[in-house]
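> Mind looking at a prediction? Sequence and model below.
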Amino acid sequence: MLYESIGEKPHEWAGKTAGEVQSIGQQDGSVLVVPVGSIEQHGNHLPVATDTILVEAIIDAALGRLDDEPVLVTPTVWSGFSPHHLGFGGTLTLEFDHMRSALEDIAHTGLQNGFDAIIFVNGHGGNIAMISTVTSTVGVDADAEVLGLTYFQLATEEIQNLRDSDTGGMAHGGEFETSLMLAVRPDLVAEDGWDATMWDEHYEWGGSDLIEGGPLSVYRPFEAYSESGAIGAPAEASAEKGDRIRDIIGTELAAIFVAIHEANRN
């Protein structure tokens, strides 16, 4: 993982031998987890790897709550679908079809090791449609259960109770992500440059921040929302809040992993 060395965690695919991977995959109710992040600008105070670092941190929190369930997590797919961020620089994005094919290939080859289920865990808003797509395109051909989710859409009522910002403050590089980064990788959070614009989507049916998505999808480059590339209220962030967010979502995600394991046992 980006924030810790490979091989230190019992659920890491990358630290196993090929035989060990297959042994876990062939256990009853085995689950393969594929994290999906991005490399894109996050304003002037957060690193471009924020989405990748945070999806790994959330998954790690979930895995730490498991008992002996046969769950393995692959290395993170670090490049997401982020064309709307290109205007600010620092972004590495794949074409939609290229990324879809890469995720399909990872899933199909991973499942060849005998896993009974696979779940894509996403950490970037621009990947949400992608995750929904590959859940179907992989699922239609796979002899396994295929699932997908975006971690910041979990436990939203509990996260709402933690926030100090108004609606729009937990957006891109705002209170939510900055709090998590302060908890997980404070060394990568700049001491200044915390300038951000509150989310302002003029369609009332559009999303209002990370945890309050709306039914209407709208495409705009990020320059239309923010001069800095950050949206929300990073000044309301804290490491303590980030630890609590990670604990809440990690607990919810662990419950999902256990439920998938139990549902796929023979």
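Sure, I can see it.
> From here on, just use CA atoms for contacts and neighbour counts.
Fine.
> what separates residue 139 from residue 103, distance-wise?
Separation of residue 139 from residue 103 (CA to CA, to the nearest Å) stands at 12 Å.
> Next, count neighbours for residue 146.
When counting by other CA atoms under 10 Å, one arrives at 23 neighbours for residue 146.
> Just list what whichever strand or helix holds it packs against, helices and strands only.
Assigned by DSSP states H and E, residue 146 falls within strand 145-150. Contact analysis of strand 145-150 by 3 or more CA pairs under 8 Å, 6 or more residues apart in numbering; DSSP states H and E lists strand 117-122, helix 128-139 as its packing neighbours.
> now the angle between strand 145-150 and the first one, please.
To tie it back to what came earlier, the one meant is strand 117-122. Orientation check (axes from the mean of the first three to the mean of the last three CA atoms, to 10 degrees): strand 117-122 against strand 145-150 gives 20 degrees.
> name the helices or strands packed onto strand 117-122?
When contacts are defined as 3+ CA pairs under 8 Å, 6+ apart, strand 117-122 packs onto strand 31-36, helix 96-111, helix 128-139, strand 145-150.
> can you rerun that using 6 Å?
Judged by 3 or more CA pairs under 6 Å, 6 or more residues apart in numbering; DSSP states H and E, strand 117-122 is in contact with strand 31-36, strand 145-150.
> hold the first one in mind and look at this next one:
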Amino acid sequence: MGDLQPKALVGLNKSNYDYPLADVSHLSDEEKNALRIRGIRARNELNSDEEFEQWVAVFAPRNVLEGAILTDGTVLKPDPDSEETQEDIMSCAAYERSLWYHRKRFRAWKEKHLQPLVDDLADEARNAPQYDWQYLYGLEYKKLICMRAYFSHSLIADEDGNYGFNRWIDTCISLLKHIKDEGMHISEAQIEKMNVRNLGDIVTHGELVNFLQAPAKQEDDDIYPDKIYYGTRLYVRKMERLYYRIRLYKMREWWE
């Protein structure tokens, strides 16, 4: 099942943005309203940090003072002079500021660090042959690398780049690295420790028998295929099964 709970926006440190609102006394009521509507419609229509701060100074008080509509239709208006209302206004302003400046930093980071990974993924999709399953896994591998980079700088990531489901994406990347290369980097020690009792649903009986009866690898002979050859193939299948189980049970949590 997917994660239906709201994500904590731990990447937004509102305590850094609780400074006083910008002075907008030089703007007419018409200019304030036009600025407020333009910023609500699309933040990216605001042309500078200065204009954004003016928008916050117009938006936050209006947003808080409009009040809340209760279930019976009654509008609950806050006291504009109360300390609680002023705190709500500053909290609203701090949230909007933290979101604005996070996105500004993210755009700069994306251009330098994420975009090259995305370009590499696009090149792989455009140029990789279409006739072999390994190339599909290669695409998934590079896509997960892009996602890993994105989430580490997203709104749900803390200052260390942790976002709650690191281990699952990291595990999938590690598995795909071996799967796409058909186990090229799987060690002999890993194969020797492999549990073969739970392979019946993913390999044929003949493949399992070949592994169990194959001669062990010897340094001074050329017997091939040997136990390492068959064992590597079985090990990759076990990795594929784990990869798909993670995707089946955990992947729906991978969102911001």
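Arrived safely. Note that the structure is predicted; figures quoted are calculated from it, not measured.
> What's the TM-score once they're superposed?
TM-score for the superposed chains, counting by TM-score structural alignment, normalised by the length of the second structure: 0.23, backed by 97 aligned residues with a CA RMSD of 5.8 Å.
> which of the helices and strands packed on strand 145-150 of the first structure is buried the deepest?
Of all those, strand 117-122 has the most neighbours on average by mean count of other CA atoms under 10 Å, namely a mean of 26.
> any idea which helix or strand comes after the host helix or strand of residue 208 of the second structure?
Under the criterion of DSSP H and E, residue 208 of the second structure resides in helix 205-213. The C-terminal neighbour of helix 205-213 of the second structure among helices and strands, as given by DSSP H and E, is helix 227-250.
> residues of that following helix that come out buried?
Of the residues in helix 227-250 of the second structure, 227-240, 243, 246-247, 250 count as buried by neighbour count, 16 or more other CA atoms under 10 Å.
> And that helix, what does it pack against?
helix 205-213.
> The helix it packs on versus helix 227-250: what angle between them?
Using the same axes, to 10 degrees, helix 205-213 of the second structure lies at 130 degrees relative to helix 227-250.
> For helix 205-213 of the second structure, list every residue counted as buried.
208, 210, 211.
> Output the contacting helices and strands for it.
Going by 3+ CA pairs under 6 Å, 6+ apart, helix 205-213 of the second structure lies up against helix 227-250.
> Mind listing what's buried along stretch 100-109 of the second structure?
Buried residues in stretch 100-109 of the second structure (16+ other CA under 10 Å): 100, 102, 106.
> any idea which helix or strand comes after the helix or strand containing the second one?
This means residue 102 of the second structure. For residue 102 of the second structure, the element it lies in under DSSP H and E is helix 83-109. The helix or strand immediately downstream of helix 83-109 of the second structure is helix 115-127, counting by DSSP H and E.
> and after that next one, which helix or strand comes next?
With DSSP H and E, the next secondary element past helix 115-127 of the second structure is helix 133-152.
> Quick one: list the elements packing against that next one.
Checking 3+ CA pairs under 6 Å, 6+ apart, helix 133-152 of the second structure ends up next to helix 166-180.
> Now tell me what touches whichever helix or strand comes after the helix it packs on from outside.
Downstream of helix 166-180 of the second structure, the first helix or strand assigned by DSSP H and E is helix 188-192. Contact with helix 188-192 of the second structure is made by residue 231, as judged by CA atoms under 6 Å, 6 or more residues apart in numbering.
> For helix 188-192 of the second structure, buried residues please.
Applying 16+ other CA under 10 Å to helix 188-192 of the second structure flags residue 191 as buried.
> returning to what we had before: ok, which of the helices and strands packed on strand 145-150 of the first structure comes nearest residue 176 of the first structure?
strand 117-122 (15.7 Å; CA to CA).
> Quick one: residues in contact with the closest one.
Residues contacting strand 117-122 of the first structure (CA under 6 Å, 6+ apart): 31-36, 144-150.
> can you give me the angle it makes with strand 31-36?
Going by the same axes, to 10 degrees, strand 117-122 of the first structure makes 20 degrees with strand 31-36.
> before we move on, the earlier item: which one, of the helices and strands packed on strand 145-150 of the first structure, ends up nearest to residue 99 of the first structure?
Of these, nearest to residue 99 of the first structure by CA to CA is helix 128-139, at 8.2 Å.
> what angle separates that closest one from strand 145-150?
Using the same axes, to 10 degrees: helix 128-139 of the first structure against strand 145-150 is 170 degrees.
> From residue 263 of the first structure, how far off is residue 256 of the first structure?
For residue 256 of the first structure relative to residue 263 of the first structure (CA to CA), the value is 10 Å.
> scratch that, residue 242 of the first structure
On the measure of CA to CA, residue 242 of the first structure and residue 263 of the first structure end up 31 Å apart.
> Would you mark the buried spots in the strand holding residue 146 of the first structure?
So for strand 145-150 of the first structure, counting by 16+ other CA under 10 Å, buried means 145, 146, 147, 148, 149, 150.
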